[in-house]
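Trainee: all I have is the shape, not the residue letters:
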C-alpha cells in the first residue's frame, strides 16, 4: 500500500469537509460555514501511528487554514489519538469582529461617586482612617462650566476567518442626548455641554439637566453621606451626628440636627440642633437662620437669627439681629441688636452678650490687646533706653489703632437689648463702651442702651428692636435737655415772680407807713 496520503474535499450545508487518509490514520478537518471554526476528527488504526505536529500543520495549510490556529490544541489532539482510538478537537478559531463603541457623554470632571476617601495618609495601613461619609453620588457644576463632551461612535475592529478573510465590524450607535434645563451646547460640532447656572448634573433617560435643588427624602446618614451642593438642599428628615451639609443657595431641614456642620451662602432653616454637650455642632450661614432651638454649638450668621425657643451654651456671632426665647450660657455677639424673653439662667450660668458690634472687630480687638500686653511686658523687662523708646512708640501706635477699632460702628450697628421678662444674675452685657455685670435679677420688660452721658446702661421702657439705640439716646438727651431748659425757665420765672412779689410788698409797706408829725412848739 502506498504511503502517500489521499486528500478529498466535500461541501456540506454547515460548511466543508477535508479528508486526509494515510496508511495508519484518517484526518477529517471540518470548516464551519462562516469559516470562523476548524474542527478536527482523527482516527488512528490499531496498527497505525498518528501524524506528527508538522504534518498536522501541513494539512491545515493545504486546506487554507492559516489564522487563529490553537498551538495548544494540536499536541492535545495528538496525545488523545492513540492506536485504535479517535480524537476530536477545535484546532483553529477566527478572530471575531469587535462592535464599535456607542456614542457617549464623557464628563469633564471626576464624579463624586467614588470609593470612600482616606482622611489620613499614615504609612501604616492599619492606622489609616476611612471616611465612610464621603459617598456623595451627584456632580456639582458652576455657571458656564464645561460639564462634558459628546463622543461620537467608533467603527469597531474587523475580524478574520480561519482562512484569513476579513470580517467586517459594525459601528456603534450615536448618542441621542437631549439638552434639558440650564444646559447649552457649544464647540465646533456642538458636542461640548456647558452649565448655565450653579447646580447639579441630573440625567433622566436621554435628557441632561442642571437643577438647583437637591431633595433628600429621609435622613442624612451613611447611605446619603456628606452633601456639598451648588444649589438649594432640602432634607426631609434628620441630619445625624458627624455629617456635613453644604448648600450654596439655601438649606431646609424638616427634622433635627445632631453634632454636625451646616454651611450655606443662603438661608438655613431647621427644627433644632444639639451638639450633645460636645460643642461639635457648627453653622456657617451667609443669610438668615430660623430654628426652634440650638444647643452646644458654634454659629456664625451674616443675616438675622430667629430661634423662637432657646439658645443654650452656644457661641453666637451674628451680623444681623437675634430674636430668641431664652439665651443662657456661652457668648453672643450681635450687630443689629438682641431681643430675648429671658437672658441667663436661674443657676447664674455665665452668659456674655455684646450688641451693636461686629464680631470681626471683637476678634481684632482681642489680638490687638494681646499685642499691647506683650509690648508692655517687653518694655518692663528691657533696660536699653533706645529699645524702650522704640517699644513705647509702637505701643502708642497700637493704642491709637485700638481706639479706632473700639470707636468703629459699622453700618447696621444697633447696641440695644430688649428684655421681655428678666435678666438673671451671672449675665454680663456690653453695649458700646458700657459694660454691666448683673449680680442680681432684673425684671422686665425693658430696653437697654448705652448711657452715653453718664456711663453704664440706660434702662428704658420696652420698645421695638427696629428703633435704633442711637435714635433713642439722641431723643432721650434732647428730651432731657428740653426738660432742663424748661426747668431753668420755670426757675427763672419763679425767681422773677418772687422778686416782683417782694418788690410789691416793699412798695406797699412804704405806702402804708404814716407821715412823720411836726415837732411841738416850745
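Mentor: In hand now; what should we look at? Just so it is clear, the structure is predicted and the values come from calculations on it, not from any experiment.
Trainee: use CA for all of it now, contacts and neighbours both
Mentor: Noted.
Trainee: thought residue 338 was touching residue 429?
Mentor: No: Residue 338 is beyond contact range of residue 429, at 11.1 Å (criterion: CA atoms under 8 Å).
Trainee: which one of the two is surrounded by more residues?
Mentor: residue 338 (28 against 19; other CA atoms under 10 Å).
Trainee: in the protein, which spans are helices?
Mentor: For the chain, the helices defined by DSSP state H occupy 53-62, 73-80, 359-381, 385-407, 469-512.
Trainee: just put the ones you listed in JSON lines and tack on distance to residue 139 and mean neighbour count.
Mentor: Below are the helices of the chain laid out as JSON lines (distance: least, CA to CA, whole Å; neighbours: other CA atoms under 10 Å):
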{"stretch": "helix 53-62", "distance to residue 139": "57", "mean neighbour count": "15"}
{"stretch": "helix 73-80", "distance to residue 139": "51", "mean neighbour count": "16"}
{"stretch": "helix 359-381", "distance to residue 139": "35", "mean neighbour count": "14"}
{"stretch": "helix 385-407", "distance to residue 139": "44", "mean neighbour count": "14"}
{"stretch": "helix 469-512", "distance to residue 139": "48", "mean neighbour count": "12"}
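Trainee: ok, second structure coming up, stack it against the first:
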C-alpha cells in the first residue's frame, strides 16, 4: 500500500495512502490554527472528517487517523442551465507558475473536454494569474435573443381643432374635417416580427429563441388592401379607392366620399349621399346637401341662403362662413364649425364652434363656443344646454340679443360620470382577460377547427369591447368638460355686454339695460343667479 509522508514536524505528520489522507500526532502543543495554516499548502487534500483532525491535535498522541480524501486537481462545475462552467484548481501554487504552469493548463483543457464543454471557453482566463482554490468562470454560453414583436403604424385621425389667424386684414378659420385619401395612398404598415437568435450552451446544445408575436392588421378588405414586401418584411396597407378614412372597432375603412370640384348648383342638383361630402366650392342659394357622415364646404366665400345642410351622424364645417339671409338651416349630429354665422338657423346635438361672430342667428346646441378673442354675438337667439362663451354680446345700437342656458343637474351629471368611470374600469379588466385568452391561442401553432372558431370569436368580442371603451372614453371627456362649467349652466363674456341683452339661465332671467364691461361670468347655483 502506498505510504507517503507529505508533511512532518515534532508534533504531527500528514500521510497519504491509497485510500486518502491520515494524521498522526506525537505530542501536545500544536494548535488547530497552525494545522489549518499548514493544510493551505496542500490543496489536493479534501477534508472529509474535521473531528478527526481536532481529536488528533487536542488528544495527542494519536495513531494514524483518516481525515481526508484526494481531491481532483482540476474540479469542473456546470450550472444547471448549462450556460456557465467553472473550474477550481486544487494544486500547489508552485504548479501555477513557471514551466509547470503549461502542464496544469493542459490538465484544465482535458478536464473541460471530459465534462463535454466545447463552446464559450474563455481562453483569456487561462492566460491570467491562476490561484488554487479559487472558483473561476472558464466557459460561458450564449443566451438566445428573443424575437421582436411586429411593429404597427396606422393612419392617424386627428381631432378637429380650428386654427384662427387674425392679422387685421384677413381672418382665417382653418380646419380639416374629412381625412381624405386617394386610391393607392398609405394607410398603415406592419414590420414583421423577428424569429430571434438562438443561443448555445457550453455543451454545444442549441437553445431556441422565442419568436416575436405577429400582430394582426385590422382593415376592411373591400376598401383597403395589403401589399407585402418580402425583402423588407413590411406589409403596407393602401386605399383601394379614393374616399375618407374612418375607424370602426379598430378596423380601418375608406368610406365613400363624394367630392364636388366646384359648387353645388344646377350642374349637380341637390346632394343626398350615404357617406362623406367634400365640396371644394360653395353651395348656391336654394340648394341642399345631406349626408350620413361629415360635410365640409371649403370655398372661401362660404354659403348663403341654402335650403338645408344636414349631417345625420357627423359634423359640418363651413370654412368661409354662413350668410343665411334668414333662410339657411343647418343640422348635425355632432359638432359644427364655421368662420361666422349670419341670419341662419343652426341645430346641433353637440357643440357649435364659431370663429368670429354670429348676427341675428337662431342657434340651438349643447354648447356654443366663440373661438376668437374679438368674437361677437349680435342679435338673434342662442339656446344652449351647458355653456356659451364669447367676447362681446350685443352692440352699441342695442339690437335685441337673447342667450338662454337650459342648464343641467350637476348631481346627475356627476353620477353619470361615476357610472362611466366604473364601466371603463370593468371593461379594462375584461380587456386584460381577453388579451390573456388571445395570447394563449396566438401562441399555439396547430389549432383545431373548433379552437380557430373560438379564437375568432374571442378576437371579435375583444374588438367590440374596445369600441365600447372608446365611446365611453369620449363620453367621459365630454362630461368632464361639462362639469368644469360653473354652477349648473354658464355664460362667460370676456369683453363687454351691451344694453337690450337678455340672459336666461335655468329660467332665471336678467335683462341688461346698460353696458357692462367684462370679463363677466353668469351662472346658476342653488336656483340663484350669480355674477362674477
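Mentor: Perfect, I can see it now. Everything quoted here is computed from the prediction, not taken from an experiment.
Trainee: superposing both, give me the TM-score.
Mentor: TM-score for the superposed chains, counting by TM-score structural alignment, normalised by the length of the first structure: 0.37, backed by 208 aligned residues with a CA RMSD of 3.2 Å.
Trainee: out of the helices of the first structure, which gets nearest to residue 167 of the first structure?
Mentor: helix 53-62 (20.1 Å; CA to CA).
Trainee: how big is the angle separating that closest one from helix 73-80?
Mentor: 120 degrees (axes from the mean of the first three to the mean of the last three CA atoms, to 10 degrees).
Trainee: from the contact counts, what lies against helix 53-62 of the first structure?
Mentor: helix 73-80 (3 or more CA pairs under 8 Å, 6 or more residues apart in numbering; DSSP states H and E).
Trainee: ok so, going back, how about the helices of the first structure in TSV, adding distance to residue 203 of the first structure?
Mentor: Below are the helices of the first structure laid out as TSV (distance: least, CA to CA, whole Å):
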stretch	distance to residue 203 of the first structure
helix 53-62	54
helix 73-80	49
helix 359-381	43
helix 385-407	53
helix 469-512	54
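Trainee: can you say which of these is nearest to residue 40 of the first structure?
Mentor: helix 73-80 (8.5 Å).
Trainee: packing partners for the closest one?
Mentor: The contact analysis (3+ CA pairs under 8 Å, 6+ apart) places helix 73-80 of the first structure against helix 53-62, strand 86-93.
Trainee: I'd like those as TSV, with distance to residue 483 of the first structure appended.
Mentor: Shown next, in TSV, are those (distance: least, CA to CA, whole Å):
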stretch	distance to residue 483 of the first structure
helix 53-62	125
strand 86-93	114
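Trainee: isn't residue 393 of the second structure up against residue 494?
Mentor: No: using CA under 8 Å, residue 393 of the second structure is not in contact with residue 494, being 9.6 Å away.
Trainee: in terms of neighbours, single out the busier of these two.
Mentor: residue 393 (30 against 19).
Trainee: and the more buried one, how far from residue 138 of the second structure?
Mentor: For residue 393 of the second structure, the distance to residue 138 of the second structure (CA to CA, to the nearest Å) stands at 85 Å.
Trainee: what does residue 405 of the second structure give?
Mentor: Applying CA to CA to residue 405 of the second structure and residue 138 of the second structure gives a distance of 82 Å.
Trainee: please apply the same query to residue 480 of the second structure.
Mentor: Look at residue 480 of the second structure and residue 138 of the second structure: by CA to CA, they are 63 Å apart.
Trainee: more crowded one of those two?
Mentor: residue 138 (22 against 13).
Trainee: tell me which element that one falls in.
Mentor: Per DSSP states H and E, residue 138 of the second structure falls inside strand 136-140.
Trainee: which strands or helices does that strand pack on?
Mentor: Counting contacts by 3+ CA pairs under 8 Å, 6+ apart, strand 136-140 of the second structure is packed against strand 84-89.
Trainee: give the next helix or strand downstream of the strand it packs on.
Mentor: helix 100-115.
Trainee: give the buried residues for the helix or strand that that following helix is followed by.
Mentor: Using DSSP H and E, the helix or strand that follows helix 100-115 of the second structure in sequence is helix 123-126. Using 16 or more other CA atoms under 10 Å as the test for burial, helix 123-126 of the second structure gives residue 126.
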